[in-house]
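[1] Sequence and predicted structure, then a few things I'm wondering about:
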Amino acid sequence: MKILITGGKTATALKLIKAFSNAEILLGDYGDMPKISTSSYAFAALGPWNADVLAHNLLTKCLDNDVDMLLPLYEAEIMALSKSLVLFNEFGLKVLLPENPQPSQNKFKDYCIFNEGKLIYSSIEMQLNSHTNLNGFYSFVNDNKDLALISISNPS
C-alpha cells in the first residue's frame, strides 16, 4: 500500500511515519522539496500552493504516483477534499477524512488514526467506545476522553 501524507515538510507529517510502518510513504508538500528517499519514506513535490485547485492537484498526484490512500493535513486541503470524497472513491483512492470535518489546529502529544471507524494506529493505549464513524487523524483532548481532527496551518 502506498500512502501520500501532505504537509510533508512538517514535524506533524514526520510523526505519522511510524503509524504506517508497513506501507510505502510519500511525504508531499508544496514548493521546494528535499530530494531524500529512505527505506521508510520519500518526499514528493505537490507543486505551488493553489487553494483553488487543491482537490484536483491531489487527485492528479495520487494517480500519477499510484497512491492508495491520502492523508491530508493542511486545513484547506481537508475542507476541499471533504467535498470530493466521492470522486476519490470512484478512482479507488481512500481519503482519511470524515464527510463533515471539523479540523482543529490544537497542539498535541498523542494521536490516533482511524480508517472507517477502525483504529489503525494510536500513540497511546486507548479504549474504543463510540468511535465507529471516525475517519482520519485525531488528537486526544480532555484527558483522552474526546478526539479532535488534526490539521495544520496552510502554507504561506
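    Cool, got the structure.

[2] alpha carbons only for contacts and neighbour counts from here, please
    OK.

[3] Just list the residues touching residue 141, thanks.
    Residues near residue 141 by C-alpha atoms under 8 Å, 6 or more residues apart in numbering: 147, 148.

[4] same check, this time on residue 69
    Taking C-alpha under 8 Å, 6+ apart as the test, what residue 69 contacts is 1, 2, 3, 4, 93, 94, 95, 96.

[5] For residue 24, state which of those residues is nearest.
    residue 2 (4.6 Å; C-alpha to C-alpha).

[6] close enough to count as contact, the closest one and residue 68?
    Yes - counting by C-alpha atoms under 8 Å, residue 68 is a contact partner of residue 2 at 5.3 Å.

[7] about what we covered before: most neighbours among the contacts of residue 69, please name it.
    Highest neighbour count within the contacts of residue 69: residue 4, with 28 neighbours (other C-alpha atoms under 10 Å).

[8] how about the strands in the chain?
    Using DSSP state E, the strands found in the chain span residues 2-6, 24-29, 41-45, 69-71, 94-95, 111-115, 118-122, 136-141, 146-149.

[9] another one to put next to it:
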Amino acid sequence: MKILITGGNNAKALKLMKAFPSHFVSLADYGEVAAIATEKYAFTSLGVLNRDSIAHILLNFCITEGIDCIIPLHQYEVEPMAKSAVLFGEYGIQVLLPEASSIAGYLNHEPNTFQNFAVFVGGECVFASGKEIFVRTEEELNGVFGYNVADDELKLFTI
C-alpha cells in the first residue's frame, strides 16, 4: 500500500512513518522539497500551494503516483479533504479523516503539542504511539489523532 502524508517537511509527518512500517510512505509538501527516495519512503513536492484547489492538487498527485491512502496534516487541508472523501473513494483512494459532518468536533484550534498519536481506520486503532489500547464505539472513526494520555478527548493530529 502507498500512503501519502502531507506536511512532509514537518517533524510530525516523520513521526507518523513508524505507524506504517510495512507500507511505502510518500512524504509530500508544497513548494520546494528535497527529492529523496528510498525503498520504504520518499520526499516529494506537491507543487505550488493554492488553497482554493487543495483537493484537486492532492487528487491529481494521488492518481499520478498510485496512492492508496492519504493523511492530510495541514490544518487548511482537513475540511476540503473531508468534503472530497467520496470523490477520492471513487478512485480507490482512502482519505484518513473523520466524516465531513463531524470534522469540526475533532479540530483543535490551538497549537498541537500532543505527546502521542493514534491511527484509526474504520473505527479500529491500528497504531498508538503510547502503546495504549483504544476501544471506540464510533465505527466510522478514521484519522490520526493526538493525545497526551489515553483518557484525553482525541483531536486531529495536524500542523
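    Okay, I see it. It should be emphasised that the depicted structure is a prediction, and the values quoted were computed from it without experimental measurement.

[10] Can you check which of the strands of the first structure gets nearest to residue 80 of the first structure?
    strand 94-95 (11.7 Å).

[11] average offset between that closest one and the second structure?
    Mean deviation of strand 94-95 of the first structure from its aligned counterpart in the second structure after superposition (mean C-alpha distance after the TM-score superposition for the first structure): 0.4 Å.

[12] Report the separation between the most centrally placed residue in the first structure and residue 85 of the first structure.
    Central residue of the first structure (C-alpha atoms, centre = their mean): residue 71, 2.1 Å from the mean position. Going from residue 71 of the first structure to residue 85 of the first structure by C-alpha to C-alpha, to the nearest Å gives 12 Å.

[13] which neighbours do these two share?
    With contacts taken as C-alpha under 8 Å, 6+ apart, residue 71 of the first structure and residue 85 have residue 95 as neighbours in common.

[14] orientation of the lengthiest helix in the first structure relative to strand 41-45 in degrees?
    Ranked by number of residues, the top helix in the first structure under DSSP state H is helix 54-64. Here the directions of helix 54-64 of the first structure and strand 41-45 differ by 130 degrees (axes from the mean of the first three to the mean of the last three C-alpha atoms, to 10 degrees).

[15] Report the mean distance between helix 54-64 of the first structure and its aligned residues in the second structure.
    With mean C-alpha distance after the TM-score superposition for the first structure, helix 54-64 of the first structure averages 0.2 Å from its match.

[16] outside of that helix, which residues touch it?
    Outside helix 54-64 of the first structure, the residues that touch it by C-alpha under 8 Å, 6+ apart are 4, 46, 68, 70, 76, 77, 80, 81, 84, 88, 93.

[17] pretty sure the last one is touching residue 65, no?
    No - distance between residue 93 of the first structure and residue 65: 11.7 Å, which falls outside the contact criterion (C-alpha under 8 Å).

[18] Now residue 70 of the second structure: closest residue in space that isn't a chain neighbour?
    residue 4 (4.7 Å; C-alpha to C-alpha, 6 or more residues apart in numbering).

[19] what's near enough to touch the one you found?
    Applying C-alpha under 8 Å, 6+ apart, one finds that residue 4 of the second structure lies in contact with 25, 26, 27, 28, 62, 67, 68, 69, 70, 71.

[20] returning to what we had before: which residue range of the second structure does the longest helix of the first structure align onto?
    Residues 54-64 of the second structure are the counterpart of helix 54-64 of the first structure, counting by TM-score structural alignment.

[21] and the matching stretch, how far out from the chain's middle?
    14 Å (C-alpha atoms, centre = their mean, to the nearest Å).

[22] Counting neighbours, which bits of that stretch end up buried?
    54, 55, 57, 58, 59, 61, 62 (16 or more other C-alpha atoms under 10 Å).

[23] Alright, I will stop here.
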